[in-house]
Each structure stands twice: as C-alpha cells, then as structure tokens.
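[1] after the sequence you'll find the predicted model.
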Amino acid sequence: MPILGKQAEGRTNAEKANILANHFKNTSSNDNCTKTFLENKKQKSPDIIAAISDPGSNTSDLNIPFTLTEYRRALKQKKSTSPGNTWGTNKKHLLKLYRVLIRSIIDYGSQVYDSASDNALHALERIQYKALRVALGATKNTPTVSLLAEAGEQPLQLRRNTLTLKYWARTQGHGTQFPPNKLITQAKHTTFKKTKQHKPPYNHKIHSLLSEHNLNNIKITQFHTNPTPPWKLVAPKTSTDILHSTDKKENPIAAKNIALSIIHDKYKNRIQIYTDGSKNQTTDRVGLGIYAPELGIELSIRVTDKCSVYTSELIAIGLALRIVDETKPPGGAVILTDSLSSLQSIESGHSTRITEIHSITNTLQSLHTQNIHTTIEYIPAHVDIPGNDMADSLAKKALDNQTILCNTTYSKEEVYSMIKKSVDKSWADTWLQVGR
C-alpha cells in the first residue's frame, strides 16, 4: 500500500499526517472525515496528491513497512476533547485498522514461525502492545492483560495456537497422504529435544495442542466427490412455498393455516414424514427426531456429541429418505423440515456437510428412477403444526438417550467452534489467575 517512504523527508509531522490521512480516505470505505479535515486536505500542495495517487513506475519506496509512528500520526489515537478540535477517529475504527494493517501481517505464517525463539516472539508482542495502546489511547504503564481484555484481543501465543489448530482442522480433510498430515503422523514416532533456541515445529507441537484442547479423538470429514456424475443427477425437488406466503413472526397463526393448507392440498395422497434436530448447548448432546404418522414411525436418535443442529437436520432428512426407499409408497412422499439452511444446501449442492448432501441427492436419484415422487418441503417451526411439534419433541427426547446411535465425523467448521470455545476458556482462566 502507498505510504510515506521518501515523501517523509523534510516534512513536518502535520504534513506527514495529512499525506497518510489522504491515503486512508481514498482507500477505506469508512466515512470518518469531518468538514474541518476535508478543508485541511484542500490546502495540500498538488505534487503531494499526485505522488500518492500516481506513484509512477518507481514503486520501491512504497514497499517500506507501515510503522506504528505513522499509524499514530495518521489516526491521532482517538478524537480529541480539546475545544474546537474535531479530527481523529474512535476506538472501534482504530481497532479495525489494527486488525487489518498489523494483526494480519503478524498472523501470516504464524504456524511456521511459532517455533522461533522467545526473544523473537516477544518482539511481536511489543508491536501488538504498542498498537493497541495507540488504538485505545492507553498510558504506557497499562498492564498488558488489561489492554488485551479491553481490546478484545487474544494474547499472540493463544492466537497462534488457534490458527495452528484451525490449519490442522483444514488439512485433515485431505487425508493422511497430504504432506503436512504425513509429517504429523511421522512425528508421533519421534521425539524433539526442546531448548531455549529450538522449539518444537508444527508437526510436533500439534500433538501437544490437540491434547491440551481435548481434540485427540476428533475425526474430520474427508473431502470427496460424489460417485454419481453430476450430469446423471436429477435436480432434487424442494419447495419453499410456505416461506414466501407469509411471515411467521408477524402472523404465526396465518403461517400455521397456510402450512396446513399446503400440506393437505398439495400432498394429499403422499405419506408425510416430519424431521427435526436439537442440541443441548450445555451438555453438547445432539439428537434428531423423525415422525411419519401414516407409517406409525416415531424415531428418537442421539447423534455424535458436539455436532451442529444443521448436521442433525441433514442426517434426519437422509434417514427419512431411506424410509421412503424401503417402504416405497405408491403415492410418493413429502419430507417436511423446518431447517431452511438444509433445504438451501440440498438445492445448491454446496455444504460444509457434503457427505450428507451426496447421500441425500443419491437417494433422491434412486427414488426418481423408481418413479417414487418425493419432495422436500419447508415448514415454519414453532407455529403449532402437530407433525412438526411431534418431530421436535422426539429430537429433544433423543438428548436423554444414553447411547449414541448415529456416529458421524465433524466438519471443519464444527471443529473451529470447538477450538474457539476451548481457547476462549484458556484465555478466561489466564485472566482469572491474574486477578488472584
């Protein structure tokens, strides 16, 4: 990005600040400039404006690192309370600039350089401390833990741990032969001697991080393509007629009546299968419910703990389709779900749970070849639709089951959520220890 470079030579601090402020105004989407600031911009000489807007072919001066001094001069910490002084910006925008301009650079490659010496890593911590002090307008003697808490920023070591674990979660989906995963496997059978100058590299450190955050037994869904070629797949039949008919928040009674009317008129001769998913946020237990009144089926199935409700909803739809495939109703079937995100994923074919999507589309394809008409219909939740309420009750009942009947792997997004929860707990524990 264009910054001062040689343009700083022979200029006052005020001129330097104006040059940088002009650049931020031209490259940022936020609108923080006051009328006074805009008037000051007009007083700058044309050659400075030209140097910023059109640096020409010689761009060597534009690659000089953005410094905290320039950051401070351009943004003036935060809005001054002095009479008649209206320029500057607030804490929210300063922190946003810190995250975009400084933290992003610190984050880059952190999984690799985390094995650097403590002295090298402390240099980065000083940069973070100074940047946050500028953003918050804090004094030099402000404790680091207080500064980080006020800014909502993790200590850099915790942030590096988070990014390292997320990288591990992303790469696990590529299988054991993916180069980083092969190194991790090899590191299990070797030891690394830690010294002050030599810390464990990524493939060794990841094992201790997984143990620390209880992620050792986590299995992540592998990337794979649908075995059925896309040109042989028939587009799944889905419907959101009820969603576009009325707003359940504004008129839940009307939403209920329209839903019951569509179910009765549109699917009068089809068997109806209601599905739902549920999760206890305290115990992390997950369950699903399936209710098919015409078939006399009521299922309460507990799913792998810590999965998302979205996952349980997709699994429930997949199981409902298998019921249709086994019973082969002559009039066809309709799967009724209150999970709009699941329906949209089935329509688009894109999802964080691509295994479940492939299973659903392949079953729908099989039903189509058997001439068993099957539609997945969206219905609003919690508007007293008897079948939906029954499926919801069955899903909640599944949370009390002592046995997990449906084991599944995790998507990387679900693992991200686990990582965030565990790292946030570590951060909170550190804060409590300091408080003591």
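    Done, it's in.
[2] please make it C-alpha for all contacts and neighbour counts, starting now.
    Noted.
[3] the chain: strands as residue ranges?
    238-239, 271-279, 286-292, 297-303, 333-337, 374-378 (DSSP state E).
[4] for residue 428, which of those strands is the nearest?
    Judged by C-alpha to C-alpha, the one of the strands of the chain that comes nearest to residue 428 is strand 271-279, at 24.7 Å.
[5] helices or strands next to the closest one in the packing?
    If contacts are counted by 3 or more C-alpha pairs under 8 Å, 6 or more residues apart in numbering; DSSP states H and E, strand 271-279 sits against strand 286-292, helix 309-327, strand 333-337, helix 386-398.
[6] try it again at 10 Å.
    Where contact means 3 or more C-alpha pairs under 10 Å, 6 or more residues apart in numbering; DSSP states H and E, strand 271-279 is packed against strand 286-292, strand 297-303, helix 309-327, strand 333-337, strand 374-378, helix 386-398.
[7] pull the residues that contact the last one.
    When contacts are taken as C-alpha atoms under 10 Å, 6 or more residues apart in numbering, the neighbours of helix 386-398 outside the stretch itself are 256, 260, 272-280, 285-293, 298-303, 312-313, 316, 336-338, 379-384, 404-405.
[8] pull out the buried positions in that helix.
    By neighbour count on 16 or more other C-alpha atoms under 10 Å, the buried set for helix 386-398 is 387, 388, 389, 390, 391, 392, 393, 394, 395, 396, 397, 398.
[9] then the longest one?
    By neighbour count on 16+ other C-alpha under 10 Å, the buried set for helix 309-327 is 309-325.
[10] list the residues that contact the closest residue to residue 170 other than its chain neighbours.
    Leaving aside its chain neighbours, residue 170 sits nearest to residue 412 (6.1 Å; criterion: C-alpha to C-alpha, 6 or more residues apart in numbering). Contact partners of residue 412, counting by C-alpha under 10 Å, 6+ apart, are 166-173, 219-222, 352-353, 418.
[11] what about the residues you listed, which one has the most neighbours?
    Within the contacts of residue 412, most neighbours by other C-alpha atoms under 10 Å means residue 169, with 23 neighbours.
[12] ok, so of the buried residues of helix 386-398, who is nearest residue 148?
    The closest of the buried residues of helix 386-398, once distances to residue 148 are taken by C-alpha to C-alpha, is residue 396, at 39.6 Å.
[13] against residue 252, how distant is the residue nearest to residue 258 when sequence neighbours are not counted?
    Among residues not flanking residue 258 along the chain, residue 242 sits closest, at 6.8 Å (C-alpha to C-alpha, 6+ apart). Distance, residue 242 to residue 252, using C-alpha to C-alpha, to the nearest Å: 12 Å.
[14] which one's more surrounded, those two?
    When residue 242 and residue 252 are compared on other C-alpha under 10 Å, the one with more neighbours turns out to be residue 242, at 21 against 17.
[15] right, and the more buried one touches residue 336 too?
    No - applying C-alpha atoms under 10 Å as the test, residue 242 and residue 336 come out as separate, 11.2 Å apart.
[16] got another one to weigh against that:
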Amino acid sequence: MWKPNGRRRTKLLLDYATKMTAYPFNSAYDCVFHAQHKNLYEQYQRFISSFEVRTIPHFEAAEIPSTYILPNKPSNKPPWSLKIPSILYTTHNKSESTTHPLALQLLFAEIRHNYSNHQPIYTDGSENQEKVSAAMYAPPSVDTVRPPNNSSIFSAELYALLLALQRIQSHKSSKFIVFTDSLPSLHSLSSFKITHPLVLQLLEFYNVLLQKSETTVFCGNKKVDSIARTAWNSDMSSFKVPYSDFKPFSTKYKNCFWQLEWDTLVINYIEYSPL
C-alpha cells in the first residue's frame, strides 16, 4: 500500500519528467530518459536507483503522450526586439449577461466600419470532452485543425490564431483584423508570456508579418464556433502542445492508486443508523 507521501512523490516525479520532455537540449534530459548502467541497480539493490529507473515505469504506465509535447526552444530573436500586437478589448468591456445582444451587434458593426479597409479573419477553439479543435475563417476560406487529445482549450485557441497568421502570410491584402473570443489568448499576447511556446511562436510569426501587413488582434465573435465543432471527428494533426496540457495525466495516475487502495480496504463505507 502506498503512503500519502509516496503518492505525492510519484506525482512530482511524473510532473518533472513531463516537463523535461519539452527540454531535449537540457543537460539533464539524457539523465532522465537515457541513463546508463541501469543493470547495476538490479545487481546492487542496496544502492538508491537513479531517477530514470524509478520514474520511467510510472511515466509509461501513466500513458503520458510525450510524442505530442512541444519542445521549448529559445527565441531566434532577442525577446526585447519583439513587438506586441495591437489589441482591442472593446467588446470584452461589455458583459454579455448585462448587455443587450443588439448593443453588442452594434458595437461589432462599429468596429468593422472603423476597420473597413482591413481584411477580417475569425478564429475560435472548441472542446468536447478529450477532443479539442481550432478553426479559422477568412471569407471565403476555412481552415481547421484538431490538436492531440487531452490538449487544453487554451492551446486550441492559440493554434486558431496561428492558422490566421498562416492565412495572412499567403494573402494578397496588406491589412488584416483578426477576431477571436479568447480573452486568455489576448492577455497572453499583451502580457508577453513568451515562456509559453505557442505564445512565443505567435509573437515571432507576427513580427515576421509586420514587414507585410498591419495585424490587429481582438476579441468578440462567435462566427467560427460551429466550424470548430465540425473538426472534432477529423483526424488528429501532427501539431504538438505544451507539456502543461498533459500534467493532469500524473494526477489521474496518482488518483488511480488512491482509488485502488480505497477499494481494497476492509471498511470502505460509512455505516449509519436511520433515525
């Protein structure tokens, strides 16, 4: 039977191994996943086993999809040279619960009028249990992608923005306005959260496109939600996601052992007497 500290220790080991998967160039990577002299620990069991010997069996049993983890790489450019996109929070200043739908529609129409010389692009992410999908709608073109199962909706929304930037790269226009209803995505861009690999990719891509276009990213649309849902049943793409999306696997693995211990207890129910 595992002790509570043993369960927590195993979870922390899995969390670290999951994070280390995203840093293949780290000097500790080979020590974690390609340790040498593993047979010696079987011959001399009085020695404390290495991290890999103790962790990898749990890592494999937890079925953490390491092949879908996006490597964390430093920026190709000095971070301070990256420019932050121009972001409008106009629609998010209005609460949908207290604002009449017509008022929101008028606000959206006003934004479209003010940016009438910009090509509109709409993005959204959608979630259905373990499946997530991302969609981009640049009239009349539609593009969808389904990230790996158990990815976060946040990653799907960021991938939808990447799809929009890819469309901008091949478009003839020079000015674009990207609509998204993902407030966390916009906050991550405005706060320069470059520790997140997808946010860093977006900022780098945006700066490359600055030579060609003026891109404005802001929230306030539901047009692409139905399109994103249609991608739930499509094949998974080769896109990878940050390691943090798969951290719940270690918690689930720990809880499975906890549940097993509970099920094997002699008394695992509460007796009560009716009044």
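    Cool, got the structure. This one's a predicted model, so the numbers in the text were calculated from it and none came from an experiment.
[17] in structure 1, which helix is the longest?
    Ranked by residue count under DSSP state H, the longest helix found in structure 1 is helix 412-435.
[18] corresponding residue for residue 210 of structure 2 in structure 1?
    In structure 1, residue 210 of structure 2 lines up with residue 368, judged by TM-score structural alignment.
[19] what's the answer for residue 117 of structure 2, then?
    In structure 1, residue 117 of structure 2 lands on residue 269 (TM-score structural alignment).
[20] same check, this time on residue 53 of structure 2
    Match for residue 53 of structure 2 (TM-score structural alignment): residue 204.
[21] ok, the closest residue to residue 364 of structure 1 other than its chain neighbours - contacts?
    Once flanking residues are discounted, residue 364 of structure 1 sits nearest to residue 236: 6.6 Å by C-alpha to C-alpha, 6+ apart. Neighbour list for residue 236 of structure 1: 343, 346-349, 360-365, 368, 374-376 [criterion: C-alpha under 10 Å, 6+ apart].
[22] change it to 7 Å
    Contact analysis of residue 236 of structure 1 by C-alpha atoms under 7 Å, 6 or more residues apart in numbering lists 347, 361, 364.
[23] then residue 325 of structure 1?
    Residue 325 of structure 1 neighbours (C-alpha under 7 Å, 6+ apart): residue 367.
[24] alignment lookup: it to structure 2.
    Match for residue 325 of structure 1 (TM-score structural alignment): residue 169.
[25] and if you look at residue 432 of structure 1?
    Using TM-score structural alignment, the partner of residue 432 of structure 1 in structure 2 is residue 263.
[26] now do the shared contacts for residue 242 and residue 336 of structure 1.
    With C-alpha under 7 Å, 6+ apart, residue 242 of structure 1 and residue 336 have common neighbours 378, 379.
[27] residue 1 of structure 2 versus the match of residue 432 of structure 1, what's the distance?
    Residue 263 of structure 2 sits 12 Å away from residue 1 of structure 2 when distances are taken as C-alpha to C-alpha.
[28] which one's more surrounded, those two?
    Taking neighbours as other C-alpha under 10 Å, residue 263 of structure 2 and residue 1 compare with residue 263 leading, 12 against 9.
[29] separation between that one and residue 252 of structure 2?
    For residue 263 of structure 2, the distance to residue 252 of structure 2 - C-alpha to C-alpha - is 16 Å.
[30] now swap in residue 233 of structure 2 and tell me
    25 Å.
[31] cool, and residue 225 of structure 2?
    In terms of C-alpha to C-alpha, residue 225 of structure 2 sits 30 Å off from residue 252 of structure 2.
[32] just residue 94 of structure 2 next, same as before
    In terms of C-alpha to C-alpha, residue 94 of structure 2 sits 38 Å off from residue 252 of structure 2.
[33] how about residue 95 of structure 2?
    For residue 95 of structure 2, the distance to residue 252 of structure 2 - C-alpha to C-alpha - is 36 Å.
[34] okay, those two: which has more neighbours?
    Remark: of residue 95 of structure 2 and residue 252, residue 252 carries more neighbours, 13 against 10, as counted by other C-alpha under 10 Å.
[35] measure that one to residue 64 of structure 2 for me?
    With C-alpha to C-alpha as the criterion, residue 252 of structure 2 and residue 64 of structure 2 are 11 Å apart.
[36] check residue 243 of structure 2 too.
    For residue 243 of structure 2, the distance to residue 64 of structure 2 - C-alpha to C-alpha - is 10 Å.
[37] also residue 262 of structure 2?
    24 Å.
[38] and those two? which has more neighbours close in?
    residue 64 (21 against 13).
[39] contacts only, for the aligned partner of that one in structure 1.
    When structure 1 is aligned by TM-score structural alignment, the residue opposite residue 64 of structure 2 is residue 215. Residue 215 of structure 1 sits next to no residue when contact means C-alpha under 7 Å, 6+ apart.
[40] let's see it at 10 Å
    Applying C-alpha under 10 Å, 6+ apart to residue 215 of structure 1 gives the contacts 165, 207, 209, 415, 418, 419, 422.
[41] spit out the residues that contact residue 263 and residue 1 of structure 2 alike.
    With C-alpha under 10 Å, 6+ apart as the test, residue 263 of structure 2 and residue 1 both reach residue 257.
[42] quick revisit: which among the contacts of helix 386-398 of structure 1 count as buried?
    256, 260, 272-279, 285-292, 298-303, 312-313, 316, 336-338, 379-381, 383, 404.
[43] gap between the aligned partner of residue 290 of structure 1 in structure 2 and residue 84 of structure 2?
    Aligning on TM-score structural alignment places residue 290 of structure 1 opposite residue 136 in structure 2. The spacing between residue 136 of structure 2 and residue 84 of structure 2, counted by C-alpha to C-alpha, is 21 Å.
[44] need the nearest residue in space to the residue nearest the centre of structure 2, chain neighbours excluded.
    Nearest to the mean C-alpha position of structure 2, by C-alpha atoms, centre = their mean, lies residue 155 at 2.8 Å. Leaving aside its chain neighbours, residue 155 of structure 2 sits nearest to residue 241 (6.7 Å; criterion: C-alpha to C-alpha, 6+ apart).
[45] hang on, the one you found packs against residue 198?
    Yes - between residue 241 of structure 2 and residue 198 there is a contact at 7.8 Å, judged by C-alpha under 10 Å.
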